[in-house]
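After the sequence you'll find the predicted model.
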Amino acid sequence: MTFPSVLPAPRAVLFDLDGTLADTAPDLAAAVNWMRTERGLEPTPYALLRPTASAGARGMIGAAFGLAPGDEGYEDLRVQWFERYQSAMAVHTTLFDGIADLLDGIVDAGMTWGIVTNKPARFTDPLVPQIGLARAGCVISGDTTPHAKPHPAPLLEAARRLELDPAHCWYVGDDLRDIEAGRAAGMITVACAWGYCGSIDPVTWGADYLLETPRDLLQLLRELADAARAAA
């Protein structure tokens, strides 16, 4: 795959966590299906749960129980799902194929990388080191700032911690709100088609790039870095 080298290479690449760096859906789905089993219900098919994984409790409980925030019984289910998931977060969770090479390539190219997720810190803090992401230059959770994505505050906080202008950062995510947050923060945005992507076609998100695999992103970054060195 060849990309037009029309944008400057970033100094940092920021990533969403669920559905972008890590395939967390198996453990998220297991937690909500455990709750169904406890209630004498059949498990919800994984194929229905997986696309909702980036939406966290809202997505999982919506798909498994047909309830939304504000509905009677939703809050009790949310609390129970959090507790169940926290007890078994890294049983089947793995990095997506090619992510380890991508992160190594970013560092080799003289860039840094970080994580900006809406996942609360009670989950992010223990999960990140368990799945091989402890080298992140920064980790911003859903409750690190007063606002979560699609508000730009978490991304701006990540740039501040990395001591970079937001314009020198890219943001990679698998959900429309990731692209909205990145755009609002003044960053180049990358929609990752390898993630969960939900019910809205990522072609319509307005991302600067829509890429199929982590290797495509690594190739793009290398091409931009090479172009920058050639122009220097």
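Great, that's in hand.

contacts, neighbours, all on C-alpha from now
Noted.

Helices along the protein, start to end?
Using DSSP state H, the helices found in the chain span residues 25-38, 46-49, 56-65, 74-86, 99-108, 121-130, 153-161, 176-184, 214-231.

Can you pull out the residues in contact with the last one?
For helix 214-231, the external contacting residues (C-alpha atoms under 8 Å, 6 or more residues apart in numbering) are 1-3, 5, 7-9, 97-99, 101-102, 105-106, 109, 192, 194, 211.

any idea of the angle it forms with helix 99-108?
10 degrees (axes from the mean of the first three to the mean of the last three C-alpha atoms, to 10 degrees).

buried sites along helix 214-231?
Judged by neighbour count using 16 or more other C-alpha atoms under 10 Å, the buried positions of helix 214-231 are 214-225, 227.

can you give me the offset of that helix from its chain's centre?
The chain centre lies 22 Å from the centre of helix 214-231; the measure is C-alpha atoms, centre = their mean, to the nearest Å.

Then stretch 178-187?
Centroid separation between stretch 178-187 and its chain, computed with C-alpha atoms, centre = their mean, is 13 Å.

Of all the residues in it, which ones are buried?
Neighbour counts over stretch 178-187 (16+ other C-alpha under 10 Å) mark Asp178, Ile179, Glu180, Ala181, Gly182, Arg183, Ala185, Gly186, Met187 as buried.

for comparison:
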Amino acid sequence: MTAARKERGFPCVVLFDLDGTLLDSAPDMLATVDAMRAARGRGPMAMETLRPVVSKGARAMTAAAFPDIPAEERNQWIPEFLEIYERELGKHGTLFDGIDAMLHALEAAGSAWGIVTNKPEYLARQLMPMLGWETRCAILIGGDTLAERKPHPLPLLHAAQVLGVTPDDCVYVGDDERDIMAARAAEMRSVVALWGYRLHEDDPMAWQGDVLVETPHALCDAHAWPER
């Protein structure tokens, strides 16, 4: 037990998912789909209906907002979704409680941190100065930065390579099964962010993450991170 605790500590590098892990962006997403619904003569959408699918991406969110519309038609609305979302970006969402303290704890320990998200890079990059992260975030990889996106391991492996570390030096933190799949495929340790967005039927225990964490505050403790 004592030896195991000695192997725990803040990782050399922590890579994070963005939406549902660092940022509660559901309010921005809700404003986006509500604008789309209003343009089609529909009323606002309930947050509790949209929130579970935010980490699944634009197609999942438009499906939740317009379940009666065939997927082929809805998918043609993705450029509209992204255009409206860019206008709403950062206006309504906030960091999850405890994220700022966690990032400061990592930095105080000498750990570097970055973001690997499936959000288009141009949108994620616009958020960095809004959050004050443009000089703090060591690397930012979006869903369209490389030829593959999560759950493929390439974005995580590329991030480690650019930062000059091995996958074993890194931990990936995410709230969606795709995040943990990508980490496993990259042979990178992982943290399941239980505070994020999940469908009712999702079973985070089945994702095989190294540790499951209830709140960002818990990760201010070096011993909460996966063993190395």
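It's in. All figures in this text were calculated on a predicted structure; none of them were measured in a lab.

Got a TM-score for the pair?
Once superposed, chain against chain, the TM-score is 0.91 (TM-score structural alignment, normalised by the length of the second structure); 222 aligned residues with a C-alpha RMSD of 2.1 Å.

and the two most separated of the buried residues of helix 214-231 of the first structure?
For those, the farthest-apart pair by C-alpha to C-alpha is Pro214 and Ala227; their separation is 20.1 Å.

Cys138 of the first structure is nearest to which of the helices of the first structure?
Set against Cys138 of the first structure and scored by C-alpha to C-alpha, the helices of the first structure come closest in helix 153-161, at 6.4 Å.

measure Ala158 of the first structure to Arg78 of the first structure for me?
Distance, Ala158 of the first structure to Arg78 of the first structure, using C-alpha to C-alpha, to the nearest Å: 28 Å.

Ok, Ala29 of the first structure next?
Applying C-alpha to C-alpha, the value for Ala29 of the first structure to Arg78 of the first structure is 13 Å.

what about those two, which has more around it?
In this view Ala29 of the first structure and Arg78 are compared by other C-alpha atoms under 10 Å, and Ala29 has more residues nearby, 28 against 18.

Asp175 of the second structure reaches Asp202, doesn't it?
No - using C-alpha atoms under 8 Å, Asp175 of the second structure is not in contact with Asp202; the gap is 10.8 Å.

who has more neighbours, those two?
Asp175 (26 against 13).

how about the nearest residue to that one, chain neighbours excluded?
Once flanking residues are discounted, Asp175 of the second structure sits nearest to Ala193: 4.6 Å by C-alpha to C-alpha, 6 or more residues apart in numbering.

likewise Gln86 of the first structure?
Per C-alpha to C-alpha, 6+ apart, closest to Gln86 of the first structure is Phe123, 6.5 Å.

For burial, what's the neighbour tally of the one you found?
15.

now swap in Ile106 of the first structure and tell me
Neighbours around Ile106 of the first structure, by other C-alpha under 10 Å: 20.

Check the gap between the residue mapped onto it from the second structure and Ala222 of the second structure for me.
Using TM-score structural alignment, the equivalent of Ile106 of the first structure in the second structure is Leu106. Per C-alpha to C-alpha, Leu106 of the second structure is found 9 Å from Ala222 of the second structure.

ok, back up a step: of the helices of the first structure, which is nearest Leu14 of the first structure?
helix 153-161 (8.1 Å).

so how far does the closest one sit from its counterpart in the second structure?
Helix 153-161 of the first structure differs from its equivalent in the second structure by a mean of 0.7 Å after superposition (mean C-alpha distance after the TM-score superposition for the first structure).

What residues in the second structure pair up with that helix?
Using TM-score structural alignment, helix 153-161 of the first structure pairs with 154-162 in the second structure.

what sits up against the matching stretch?
Residues contacting stretch 154-162 of the second structure (C-alpha under 8 Å, 6+ apart): 15, 116, 139, 141, 146, 148-149, 166-167, 170, 182-183, 186.

got the buried residues for that stretch?
Judged by neighbour count (16+ other C-alpha under 10 Å), stretch 154-162 of the second structure contains these buried residues: Leu154, Pro155, Leu156, Leu157, His158, Ala159, Ala160.

Just give me the closest of those residues to Leu82 of the second structure.
Closest approach to Leu82 of the second structure among those (C-alpha to C-alpha): Pro155, at 21.8 Å.

before we move on, the earlier item: I'd like the list of the contacts of stretch 154-162 of the second structure that fall within strands, please.
Among the contacts of stretch 154-162 of the second structure, the residues falling in strands (DSSP state E) are Leu15, Val116, Ile141, Cys170.

which one among those residues gets closest to Val54 of the second structure?
Among those, and counting by C-alpha to C-alpha, the member closest to Val54 of the second structure is Val116, at 16.0 Å.
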